[in-house]
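Visitor: Sharing a model prediction with you, sequence too.
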Amino acid sequence: MNDHNLIHQSMNVPVIDLSLLLSQDSQEKSLVIKEIHEACQKSGIFHVINHGISQEVIEEALEVNRNFFDLPDIMKKDILEFGSGDPFSPVKFATFKQRAHGSDLLQRDVLRINANPIDEFLDLWPKNPADYREKMGRYTQEVRKLGNQLFEAIMESLNLGGATHLQENFGKGMQLVATNCYNSPHQESPSIKKGTPPHTDFGLITILLQTSPGLEILDSFDGKWKSAPKLEEGSFQVFVGDLLEVLSNGKYKSVMHQVIVPSSTTETRMSIASFHSFDMDDIVEPAINLVEEEGVKRYKDCSAKELLKLVFSRGFARPIEALKIEM
């Protein structure tokens, strides 16, 4: 029996109403900041509602990506050639097959695009469907605004609100958007399951949109895999990434997660993950204030690109372990 068979309950994930961040009532705002602090510290994941992104923008992004994945392979050829062999290509389309849960082979199709600054990358995005650039451009820009708002709140939750250079670097930093398509398990060999193996995300924060169940979270308190609860329509999940664990000097922990599409699922599952960080080459280090507060620096300095190289070259499920400083 593998760990996946032990899943029997849903993870308790906090739901945070972001409209209160804009409240004129300072007490209401401080309560939201506290909720974010507790979520980042205890579970590394939270849901956000009333985030300001319209359902229309969300549905258009999902629709145009469904249309892309439904295209014949010949129409994806330019994307395949453009991203071939280069893991840091600004646009890449690939099918991933990875081992997990012993002998399970997990498969998904991924379209990955760089999205900030959008003017630099937009012409490299897929030309088909014809409205892909328009609709995904709108979506990525709206999610970018949400990411800026969340990062500002997270910095306040760490008492780093005065470190404006961090927010400036985040605002002009990296946004990498990966759309994952998990076709129905019945369409291929029963020995191939649809999913993504256990991993943490490399950046500062990830903003995730998903269409159906399948996301599972490793509960750090009891070490058990638990299913993520069903989301309210139009809501997002926010993940603490490895580089936020570094920046917070370990106060916040990146969350281990995976996707296993249930074998009973007949529909195609999709997710759009927006990864946010500083520029790929910018060095992230534990915040000086937090190091001084604890009297110890827990992590080595690292850039997003260096962290991704650890993922690509050594296959770490949790590459941040390589950055921990021995005490």
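Guide: Yep, that arrived.
Visitor: can we go C-alpha only for contacts and neighbour counts from here?
Guide: Will do.
Visitor: where exactly do the helices run in the protein?
Guide: Assigned by DSSP state H, the chain shows helices spanning 26-42, 55-69, 77-83, 118-121, 132-157, 164-171, 242-247, 288-294, 304-314.
Visitor: For the most centrally placed residue in the chain, give me its contacts.
Guide: The residue lying closest to the centre of the chain (Cα atoms, centre = their mean) is Thr206, at 3.1 Å. The neighbours of Thr206, taking Cα atoms under 8 Å, 6 or more residues apart in numbering as the test, are Val238, Phe239, Val240, Gly241, Ala273, Ser274, Phe275, His276.
Visitor: Looking at the helices of the chain, which one is packed in the most?
Guide: helix 242-247 (a mean of 27; mean count of other Cα atoms under 10 Å).
Visitor: what's the offset of that one from the middle of its chain?
Guide: On the basis of Cα atoms, centre = their mean, to the nearest Å, helix 242-247 sits 14 Å off its chain's mean C-alpha point.
Visitor: Now do Trp225: how many residues are near it, please.
Guide: Residues near Trp225, counting by other Cα atoms under 10 Å, number 23.
Visitor: That one touches Leu215, doesn't it?
Guide: No: using Cα atoms under 8 Å, Trp225 makes no contact with Leu215, being 10.1 Å away.
Visitor: which residues do these two both contact?
Guide: With contacts taken as Cα under 8 Å, 6+ apart, Trp225 and Leu215 have no neighbour in common.
Visitor: For Ala153, which residues are in contact?
Guide: Ala153 neighbours (Cα under 8 Å, 6+ apart): Ile33, Ile36, Gly161.
Visitor: so can I have CSV of these showing distance to Pro90?
Guide: Below are those laid out as CSV (distance: Cα to Cα, whole Å):
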residue, distance to Pro90
Ile33, 34
Ile36, 31
Gly161, 31
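Visitor: what does stretch 290-310 contact?
Guide: With Cα under 8 Å, 6+ apart, stretch 290-310 has contacts from 202-203, 243, 246, 248-250, 277-286, 316, 319-320, 323-327.
Visitor: which of those residues are buried?
Guide: 202-203, 243, 246, 248-250, 277-280, 282, 284-286, 316, 319-320, 324 (16 or more other Cα atoms under 10 Å).
Visitor: ok, structure two:
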Amino acid sequence: MEKLISNFNQVQSLPEKYIFPLEKRPGKLPVPACKFVPIIDIDETAGENRAVIAQKILKASQEFGFFQVINHGVPEDLMKDTMRIFKEFFELPTEDKAIFYVENSRSNKNCKLYPSSIINATEDVHLWRDNLKLNCHPLEKCILDWPEKPTRYRQVVGSYATEVTKLVPRILELICVGLGLESGYFEDKLGEVTSLSVNHYPPCPDPSLALGLTKHCDPNLITILLQDDICGLQIFKDNEWIGVEPVPNAFVVNIGYQLQILSNNKLKSVEHRAVTNSRTTRTSAAFFFNPRDGIMIEPAKALINASNPPVFRAFRYQEFLRSYMTKNGNNDNALEQFKLQA
């Protein structure tokens, strides 16, 4: 438990094991704030508005690999309550968190609290974060292993998981419309929400030398991120890192590798990372949605023709995930093994 950053006692200087190599440091902060990551209102998705919104999502997914959605149907009070519960968990006494603490990433617990030193470590450099990972499917079983403290944790986070799970098919259906695919194309591809990853980034003595999360693309289908009002998420666009400004009551949505493959490269999974700051704790929570077990992943046949041949071969998601994990976050060649030869 002493490895948890949330248990550090006001460290005045950054420990050496958290200092990244020069070429991987975030450097001078802050980076330019990206005011252009599209914010899309999905409240009115009937009739003509549906096609307009679908095109906005398609364009954002092609240009940024990211967008934010508002008026999404998840109650504002529930979002705030959920974020409050997450923050309160990391403020609990050590003995209340100890039962979830693991140092083995292969643990089969449905709720795991990791120190930064065993997740995404790069060249023996540790991330400046603690991570709580909750298995979410099947929800009624997994929730029994979730924290009972703070009070109402299971009730609030369980309700939140249910609401977000309803949101994802709506977003995927709009992507269907934008791509010109038949209605419901993704319905048979989408599995349940598989996991929730809650990241806790305490104030860092020197944010220019450390990272909360290294650059990566998500291997899954789609990710729904809830973040507080502290800047920290950055995406890599036009050869520079730009910050994604938090928008009140919005979700950040990003395209995973599986959507890039299913769209035959029409959509893009974009590198992103998390930086720290020296003043305020930042909290974020990412829901990861994976393809359904057992289905074959391949470019949608409706998007394939003589001028747009398939870029990727067919495979199962578990094959992709094993390959992704062995590459240890190396995004440069994550897709190469699954591409067809020209």
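Guide: Done, it's in. The model shown is predicted, which means the values in this text are computed figures rather than measured ones.
Visitor: what about structure 2, which of the contacts of Ala153 of structure 1 hold up?
Guide: On the basis of both residues aligned by TM-score structural alignment, their matches' Cα atoms under 8 Å, what survives of these in structure 2 is Ile33, Ile36.
Visitor: just the contacts of Ala153 of structure 1 now: which is nearest Glu232 of structure 1?
Guide: Closest to Glu232 of structure 1 out of these is Ile36 (18.4 Å), distances taken as Cα to Cα.
Visitor: The closest one and Tyr139 of structure 1, how far apart?
Guide: In this view, Ile36 of structure 1 and Tyr139 of structure 1 are 24 Å apart by Cα to Cα, to the nearest Å.
Visitor: can you check Gly223 of structure 1 too?
Guide: 35 Å.
Visitor: before we move on, what about Leu244 of structure 1?
Guide: Here Leu244 of structure 1 is placed at a distance of 24 Å from Tyr139 of structure 1 (Cα to Cα).
Visitor: nearest residue to the alignment partner in structure 1 of Lys133 of structure 2 other than its sequence neighbours?
Guide: Aligned against structure 1 by TM-score structural alignment, Lys133 of structure 2 finds its counterpart in Arg112. Distances taken as Cα to Cα, 6 or more residues apart in numbering place Ala178 nearest to Arg112 of structure 1, at 4.2 Å, with adjacent residues excluded.
Visitor: residues in contact with that neighbour?
Guide: So, once contact is read as Cα under 8 Å, 6+ apart, Ala178 of structure 1 ends up touching Val110, Leu111, Arg112, Ile113, Ile272, Ala273, Ser274.
Visitor: Which member of the residues you listed is positioned nearest Gln149 of structure 1?
Guide: Ser274 (14.2 Å).
Visitor: Leaving aside the residues adjacent along the chain, what's closest to that closest one?
Guide: Nearest non-adjacent residue to Ser274 of structure 1, counting by Cα to Cα, 6+ apart: Val177, 4.4 Å away.
Visitor: swap in Phe93 of structure 1?
Guide: Per Cα to Cα, 6+ apart, closest to Phe93 of structure 1 is Leu111, 4.5 Å.
Visitor: Pull the contacting residues for that neighbour.
Guide: Neighbour list for Leu111 of structure 1: Val91, Lys92, Phe93, Ala94, Ala178, Thr179, Asn180 [criterion: Cα under 8 Å, 6+ apart].
Visitor: ok, so what distance separates it from Val91 of structure 1?
Guide: 8 Å.
Visitor: Need the counterpart of Gly173 of structure 1 in structure 2.
Guide: Per TM-score structural alignment, Gly173 of structure 1 is aligned with Glu192.
Visitor: Could you verify my assumption that its match touches Asp293?
Guide: No: between Glu192 of structure 2 and Asp293 there is no contact under Cα under 8 Å: 9.8 Å.
Visitor: circling back to that earlier point, and the contacts of Ala178 of structure 1, which is closest to Gly52 of structure 1?
Guide: Gly52 of structure 1 has its nearest neighbour among the contacts of Ala178 of structure 1 in Ser274, at 16.2 Å by Cα to Cα.
Visitor: how about the strands in the stretch 101-250 of structure 1?
Guide: Per DSSP state E, counting those that start in this stretch, the stretch 101-250 of structure 1 carries strands over the ranges 104-114, 174-182, 192-199, 205-210, 215-218, 225-227, 236-240.
Visitor: Using CSV, lay out these together with distance to Leu290 of structure 1.
Guide: What follows is the strands of the stretch 101-250 of structure 1, written out as CSV (distance: least, Cα to Cα, whole Å):
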stretch, distance to Leu290 of structure 1
strand 104-114, 31
strand 174-182, 24
strand 192-199, 26
strand 205-210, 19
strand 215-218, 26
strand 225-227, 31
strand 236-240, 17
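Visitor: List just the one of those strands that sits closest to Leu18 of structure 1.
Guide: Closest approach to Leu18 of structure 1 among the strands of the stretch 101-250 of structure 1 is made by strand 236-240 (11.1 Å; Cα to Cα).
Visitor: returning to what we had before: what touches both of Leu111 and Val91 of structure 1?
Guide: Between them, Leu111 of structure 1 and Val91 share no contacting residue, judged by Cα under 8 Å, 6+ apart.
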